[in-house]
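Sequence plus predicted model, see below.
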Amino acid sequence: MADTIKTLITGVDKLSPTLATIRNNIEGFETRLEGSGLGNVEVGEMIKGNALAEPLIAGVKAAIGFETSMAGVKRSVTFETPQQFQQMSSDILDLSERLPESANGIAAIVAAGAKANVPREELTGFASDAVKMGVAFDQTAAESGDMMASWRSSFQMTQPQVAALSEKINVLGGNNLEKKIATMVTAMGPLGPVAGMASGQLAAMGATLASVDVPADVAASGMKRFMQSLTEGGAAKAGAFEALQLDVNQLTQGMQSDPS
């Protein structure tokens, strides 16, 4: 019994410095809380109300959401190496810090662009242009991405050409008609590359019609018929052009090779 008591006393003596250190650390923590103005905050209440846990939970949820979004990108994009996939993830996160769009939103645009046959090396530029166009046209970045994909496919445009057309529409729209003009231009898709070569002129025509409140669908139908009449020709039209001293064949070929 005496040996047991002696052992306990020895243990307490050895533990005392450790307890003193813990007590000093707690007192120092309380002092720093007082100095920061948080001295009256009840730590127990913070934990009970999830005030400390919420940022951590939100961070975990965001990470899981981004991982899910990147899984969608991986299904849509062909990556030759794991490093290319990691670089894409890094690029998307970087864009989300510089542009007004979440990483998940940008990843969705990248995946949609890949499905629209945008080359892998152009996808981040495509997503960046979509976000910027969305802001300028007062529409979502996803809507802008769909429009750009349509222009690339229907008009056989490169991404720089798509970005240039977007900028033309932005200038013509005057901060309130951009989306309407873009909708009209997009509706010209069935005309293919011919409309693509005349996209600037079509945008200007669309701006004129939009400025006098012609509905977008009505304006688009009229513009489409106008373009078709110029490129299709026909005997009656040839006579009309002849009366105007114009060669319909030359005009048709000119519209197809140089619509300006």
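Perfect, I can see it now.

drop to CA atoms for contacts and neighbour counts, all remaining ones
Will do.

where do the helices sit along the chain?
Here the chain has its helices, by DSSP state H, at 2-36, 43-48, 53-76, 82-98, 103-115, 123-137, 141-154, 159-173, 178-186, 193-197, 199-211, 216-232, 235-243, 248-257.

now these as TSV including mean neighbour count?
Compiled in TSV, the helices of the chain are given as follows (neighbours: other CA atoms under 10 Å):
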stretch	mean neighbour count
helix 2-36	11
helix 43-48	11
helix 53-76	15
helix 82-98	15
helix 103-115	23
helix 123-137	22
helix 141-154	22
helix 159-173	19
helix 178-186	24
helix 193-197	23
helix 199-211	21
helix 216-232	16
helix 235-243	13
helix 248-257	16
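
Let me see the contact set for Ile106.
Listed by CA atoms under 8 Å, 6 or more residues apart in numbering, the contact partners of Ile106 are Ile92, Leu95, Ser96, Ala127.

The last one contacts Gly145, doesn't it?
This means Ala127. Yes - when contacts are counted by CA atoms under 8 Å, Ala127 is listed as touching Gly145 (7.1 Å).

Use this one as the comparison:
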Amino acid sequence: MGNDIVAMSRKIPMAATKLAKIVALGGQSGIAQNDLMRFTDSAAKMGVAFDVSAEKAGQSMAELRSAFQLDQSGVETLADKINYLGNTTPAAAKCIMEIVQRVGAFGTVAGYNTGTVAALGATMRGFGIQEEMAATSIKNMMLALVAGETATKSQKATWKELGFDHEQIAKDMQKDAEGTTLKVLEAVSKLEKYKQASTLKELFGSESLLGIAPFLTSIDTVKKI
């Protein structure tokens, strides 16, 4: 494996010692022996593209694999999506990656694919929302959308005012989470201005208001991403 690491260092702008750290991180994270070199190669390239350290790249890739139950091909696809968003939106790839990590597996439980979580994160970060706030806003939005019968009395009333049934929204999230989310945001955006903030606060909580509110004036941008 040592020879493989040296050979890899000649192809990727990263020292063999740093590549060895990624190999070690992969091993500690339970990456199968036959996947270690591919994992290391992908993590190293991600580190260079995202402008993060070897340790950060290795740890992040291992955590993404675990959180979203992805194989190496799956995590590479996610990394490519994050890199694409980093190149085509105002958000830096490393910031998008951190948001995705903070949201974690809850995104898939709520019905979102990993690419959608990354796109939401990129959009919020592009609005200037910091990573922690963005992740919290996304998770709270997801919780409200999938709440179903566990929604509070006031949330149920708010869903009704928007023309939705709280249980149906939860069911729709499992069929088309992205479409359902956009449908809800569009409905809120069509309310009179003075009602929009209070509606978002009622559904998603006050701590999520700053992160979610910018979506209301950027629906078309969100659709494109």
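Cool, the structure landed. Bear in mind that the values here come from a model prediction, so they are computed numbers and not experimental data.

circling back to that earlier point, and the contacts of Ile106 of structure 1, which two are the farthest apart?
Pairwise distances across those peak at 10.4 Å for Ser96 and Ala127 (criterion: CA to CA).

Closest one of the contacts of Ile106 of structure 1 to Ala71 of structure 1?
Top of the list for closeness to Ala71 of structure 1, among the contacts of Ile106 of structure 1 and by CA to CA, is Ile92 at 13.2 Å.

how about whatever residue of structure 2 lines up with the closest one, what does it touch?
Taking TM-score structural alignment, the alignment pairs Ile92 of structure 1 with Ile5 from structure 2. By CA under 8 Å, 6+ apart, Ile5 of structure 2 lies in contact with Ala16, Leu19, Ala20, Met37.

Same check on Ala7 of structure 2?
Ala7 of structure 2 neighbours (CA under 8 Å, 6+ apart): none.

and the gap between it and Ala79 of structure 2?
For Ala7 of structure 2, the distance to Ala79 of structure 2 equals 23 Å [CA to CA, to the nearest Å].

Pretty sure Pro215 is one of the things Met184 of structure 1 touches, is it not?
No - using CA under 8 Å, Met184 of structure 1 makes no contact with Pro215, being 9.5 Å away.

okay, and the common contacts of Ala127 and Gly145 of structure 1?
In contact with both Ala127 of structure 1 and Gly145: Ile109, Gly113, using CA under 8 Å, 6+ apart.

which residue sits closest to Gln155 of structure 2, ignoring its sequence neighbours?
Leu203 (5.5 Å; CA to CA, 6 or more residues apart in numbering).

got it, and Ala79 of structure 2?
That would be Met46: by CA to CA, 6+ apart, it lies 7.0 Å from Ala79 of structure 2.

so who does whatever residue of structure 1 lines up with the one you found touch?
With TM-score structural alignment defining the correspondence, Met46 of structure 2 maps onto Met133 in structure 1. Going by CA under 8 Å, 6+ apart, Met133 of structure 1 touches Ala141, Ser144, Ser166.

list the ones among those residues that structure 2 also has?
Here is what carries over to structure 2 from the contacts of Met133 of structure 1, by both residues aligned by TM-score structural alignment, their matches' CA atoms under 8 Å: Ser144, Ser166.
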